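Peer 1: Only the shape, not the letters, is given here:
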C-alpha cells in the first residue's frame, strides 16, 4: 500500500507538470493565433504621396510584387493600385456627385494576405477578374446602397469611368487594411482593359515569417523600387508583435518554474518513501544479509525499487496529464498543445528522481549489519 500510494504521489506530481505546461502552452497557441490575426506577420508598403511633387512616379514598377516574392522569408505578397477613377451608383448623377470611394485594382490573393472574408456573394477569381465585375468593401457597400448580394437576383451595377460593372460580392470589415473597406475592388486585368490602368501598383501587402519580419522590412525599399527606394514607405511591424514576444518569454519562464516545482515535489515524495522503507524493513534487510546477501545486492534491491516506483508513477502521470490537458483545451475551445519536452522530461525526470532519491536509502540499507538489523524490534 505504501508503494502504491507513493507511485500515486509521483504520478500526481508528473501529471501536474504536464498540465501546468500543457494548459499554458495551449492558451499561448490560442493567444498567438489571435495576435497573428492582428497583423504581427504583415507589412504594408505604400508609395510616397509627395513623390509626384519631386518628379518621381508615386507608384512601383510592375515587377515589384514578383521581386518581393523572391525574398526568402516572404510567404505571400499581393499588389493593389489606385486607378484614380470615379465610381457612381447611377448615370443620372452629375460629374461632381461621386461617391468619394477609391477604385482599386487588386489581385485574386488579396483576401488571404490581409485576412479578409466575404460577407455575401463571392470574391474575384482568376476568371472573373478579367471581366467588368467588382467587389465592394463594407463601407463602400453601405455608401452605394448595396449592403449584401442576394443569391438568385440580378447583380447590382455601378458606373466606373462611364463603364458599367457588376457587383459580385461584399466584404466584411478588414481590420488589417481599412482602406479596403472604403474601396471598390476591380480585377487587375479588368482595370487594364476597361479603366486605362498602367499596371503599376501603388501599394503592397506582404506576409512574412515573424522571426525575420524586421529583416524583410529593411530590404523592402530597395527590392520594391531599386531605382528610387526613397519613395517606398514600409509600415513598421505591429506593436502587437512586441506584446506577442513578451508573452512568449513570460510563458517560457512559467513553464520552467512550474515543471521544476512539480519534479521537486515528486522527488521529495519518493525519497521520503524509500527512507521510511529502510527504517521499517530493517529485519528483512538483516535476514537477507544473514542468508548471504552482500551490500551490493541490498543497494541494488532498494535502488531498483526506487527507480521502478518512480518510472511507473511517471508513466501514469504522463498519461493522466495528457488527457487532462486535452480535456481542458477542448472545454476552452483552444488548440490542444502537449509540449514534447514536458512529456519526455517528465518521464525521464521521474526515473532520474528515482535514482537520486534511492541512492541514500540504498546505501543506508546496505550498511546495516545483520545482527543490528535482526535485533531491531
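Peer 2: All right, it came through fine. Because the structure is a prediction, the values reported are computed rather than measured.
Peer 1: CA only for contacts and neighbour counts going forward, please
Peer 2: Will do.
Peer 1: what residues are up against residue 339?
Peer 2: Residues near residue 339 by CA atoms under 8 Å, 6 or more residues apart in numbering: 21, 22, 25.
Peer 1: could I get the residues you listed as a markdown table with neighbour count, secondary structure and distance to residue 61?
Peer 2: Output for those, formatted as a markdown table (neighbours: other CA atoms under 10 Å; DSSP: H, G, I helix; E, B strand; the rest coil; distance: CA to CA, whole Å):
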| residue | neighbour count | secondary structure | distance to residue 61 |
| --- | --- | --- | --- |
| 21 | 27 | helix | 50 |
| 22 | 27 | helix | 49 |
| 25 | 24 | helix | 44 |
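Peer 1: So residue 9 sits against residue 267, correct?
Peer 2: No. With contact defined as CA atoms under 8 Å, residue 9 does not count as touching residue 267 (9.8 Å).
Peer 1: picking that back up, from the contacts of residue 339, which is closest to residue 366?
Peer 2: residue 21 (39.1 Å; CA to CA).
Peer 1: now for the longest helix along the chain, which elements pack on it?
Peer 2: As assigned by DSSP state H, the longest helix anywhere in the chain is helix 239-280. Applying 3 or more CA pairs under 8 Å, 6 or more residues apart in numbering; DSSP states H and E, one finds that helix 239-280 contacts helix 2-37, helix 295-332, helix 340-367.
Peer 1: for these, which one sits closest to residue 272?
Peer 2: Closest of the helices and strands packed on helix 239-280 to residue 272 is helix 340-367, at 8.2 Å (criterion: CA to CA).
Peer 1: Pull the residues that contact the helix or strand just after the closest one.
Peer 2: Going down the chain from helix 340-367, the next helix or strand is helix 370-375, by DSSP states H and E. Residues outside helix 370-375 that contact it (CA under 8 Å, 6+ apart): 282, 283, 284, 285, 286, 287, 289, 290.
Peer 1: A further structure is provided below for comparison with the first:
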C-alpha cells in the first residue's frame, strides 16, 4: 500500500479570481449599484467642478485677452529736450520678429487735414487726425464697424477713408458713402468705427490705406504707433525687450505701454483656486467610499456560510481577502467610469447653455477612475481582512 501523496498548495489563476470577484456584484446587483452610485456621484462632482471651473476660466481668459490684457503699444518717445524721437522704418518688422508676438499692426502720421467740404476754413480742423493704417488693424485691436466696410487690398490704394465715431460726428457724416475733403481732394467714407477702449485715439481719426497715405498725404512710411498682440504668458517679457527691438540705437527713447490692469486680473483669474468646491467634491467621494465599505462589511456578514465553506475546502485567507477586495475595486471602477461619463456630460451641457468653450482638464479625466478605484480599495481592506480572518468552523456554525 503506497502512502498518499502530500497535498500541494495551489494558487488561484487571475481568471478564477476575477470570476470569484464578480460573484458579489452579480448576485447583489441593487446593493452594488447603490454603492457604485455613491462613488459615481463623487467622481462626477469632481469632474463637473473642475470642468465647469476650467470652462469658466477659459471663457474669462478669452474675454480678458479680447479686451486687451495681452496688447502692448509701442510709440515714439522723447529725448532730453522733450522732442519726439520717431521710430525707425524697420521698427514694425523688428517687433514682429519677437518670438512671443502673435500679431502686429501700426498706424502712421500724415500731413493731411480733413474737413466736411472744401469751403470750411483750414483752421477749423475739429482736432481730427489723418492716419495711415494697416489692413489688419481691426483684427489686432478687435475693433468693429458701426456701419459700412473696412479697407481692403484694393481700397487701400484709393481715395477712401474710414472714420472714427467722434470724427464722423464732428464732420457731420452719418452714413457711409458720403464724401469729405481730405488732403486737398474728395475722399469717400466707406465705414464708421464703433468706440474702442484699447485705442481711443482712433475715435478722432480718419484712417486711410498705408500706400495711399504714403503716395498722396505726406506719410513718411514710419509707424506712429505699433500695436502688438503677445502670448498672454509672455507679456512682461515682450514689454522688456520691445524698446530695444524697435529702436536699438535709442531704446530709452521709445514709449512702451505698461501691462494694463486687465493683465493683473487675468493672472488672478488664472491662479484662482476652486478649493471650497473641490472640498465638497472630496466629501462626496468620501461618502461613496464609506458606502462601499459599509456594503462590503454587510456582505461579509451575510456570506459567512460561503466563506466558511470555501475555507473548509482549502481556500486560504489571502484568497478570501483577494476576492472581497476585488469586489470592492470592481464597484469603484464601475462607479468611476459612470462618474466620468456623468461629469463630462454635465460640463459639456452647462458650457453649451452658457456659451462657454467646454474644457475638462486631462489630469481630471485620467485620475478620476484611478481615484475611485483607490478609494474603493481602501474602503474594502477592512472587510476583506475580516473575511480572511474568519474561522471555518465559526463561519459554518453561524451560517
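Peer 2: It's in. Note that the structure is predicted; figures quoted are calculated from it, not measured.
Peer 1: For the two chains, what TM-score is obtained?
Peer 2: TM-score for the superposed chains, counting by TM-score structural alignment, normalised by the length of the first structure: 0.93, backed by 370 aligned residues with a CA RMSD of 1.8 Å.
Peer 1: rewinding a little: in PyMOL, how would I select the buried members of the contacts of helix 370-375 of the first structure?
Peer 2: Buried residues among those (16 or more other CA atoms under 10 Å), as a PyMOL selection:
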select buried, resi 282+283+285+286+289
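Peer 1: so of the contacts of helix 370-375 of the first structure, which ones are in helices?
Peer 2: Per DSSP H, the contacts of helix 370-375 of the first structure map to helices at 282, 283, 284, 285, 286, 287, 289, 290.
Peer 1: Out of the contacts of residue 339 of the first structure, which is nearest to residue 331 of the first structure?
Peer 2: Set against residue 331 of the first structure, the nearest of the contacts of residue 339 of the first structure by CA to CA is residue 22 (14.0 Å).
Peer 1: Would you mind confirming that that closest one is in contact with residue 340?
Peer 2: No. Between residue 22 of the first structure and residue 340 there is no contact under CA under 8 Å: 9.5 Å.
Peer 1: Please say which of residue 9 and residue 267 of the first structure ends up with more neighbours.
Peer 2: Taking other CA atoms under 10 Å, residue 9 of the first structure and residue 267 do not tie; residue 267 has more neighbours (26 against 21).
Peer 1: Return the residue of the second structure aligned against that one.
Peer 2: Using TM-score structural alignment, the partner of residue 267 of the first structure in the second structure is residue 289.
Peer 1: cool, and residue 15 of the first structure?
Peer 2: So, by TM-score structural alignment, residue 15 of the first structure is matched to residue 44.
Peer 1: so what's that match up against?
Peer 2: Neighbour list for residue 44 of the second structure: 338, 339, 340, 341, 342, 343, 344 [criterion: CA under 8 Å, 6+ apart].
Peer 1: tally of neighbours for the equivalent of the second one over in the first structure?
Peer 2: Mapped onto the first structure by TM-score structural alignment, residue 339 of the second structure lines up with residue 317. Around residue 317 of the first structure there are 29 other residues, counting by other CA under 10 Å.
Peer 1: Please report how far the counterpart of residue 172 of the second structure in the first structure lies from residue 6 of the first structure.
Peer 2: Alignment note: residue 172 of the second structure maps to residue 145 in the first structure; criterion TM-score structural alignment. To residue 6 of the first structure, residue 145 of the first structure is 72 Å away according to CA to CA, to the nearest Å.
Peer 1: Residue 173 of the first structure -> the second structure?
Peer 2: Counting by TM-score structural alignment, residue 173 of the first structure lines up with residue 195 in the second structure.
Peer 1: what secondary structure does its match sit in?
Peer 2: coil (DSSP: H, G, I helix; E, B strand; the rest coil).
Peer 1: swap in residue 185 of the first structure?
Peer 2: strand.
Peer 1: isn't it right next to residue 134, touching?
Peer 2: Yes. Counting by CA under 8 Å, residue 185 of the first structure does reach residue 134; the two are 5.3 Å apart.
Peer 1: what's the burial count for residue 115 of the first structure?
Peer 2: Residues near residue 115 of the first structure, counting by other CA under 10 Å, number 14.
Peer 1: Let me fix that, I meant to ask about residue 395 of the second structure.
Peer 2: Using other CA under 10 Å, residue 395 of the second structure is surrounded by 20 other residues.
Peer 1: measure the counterpart of it in the first structure to residue 100 of the first structure for me?
Peer 2: Applying TM-score structural alignment, one finds that residue 395 of the second structure aligns to residue 373 in the first structure. Distance, residue 373 of the first structure to residue 100 of the first structure, using CA to CA: 98 Å.
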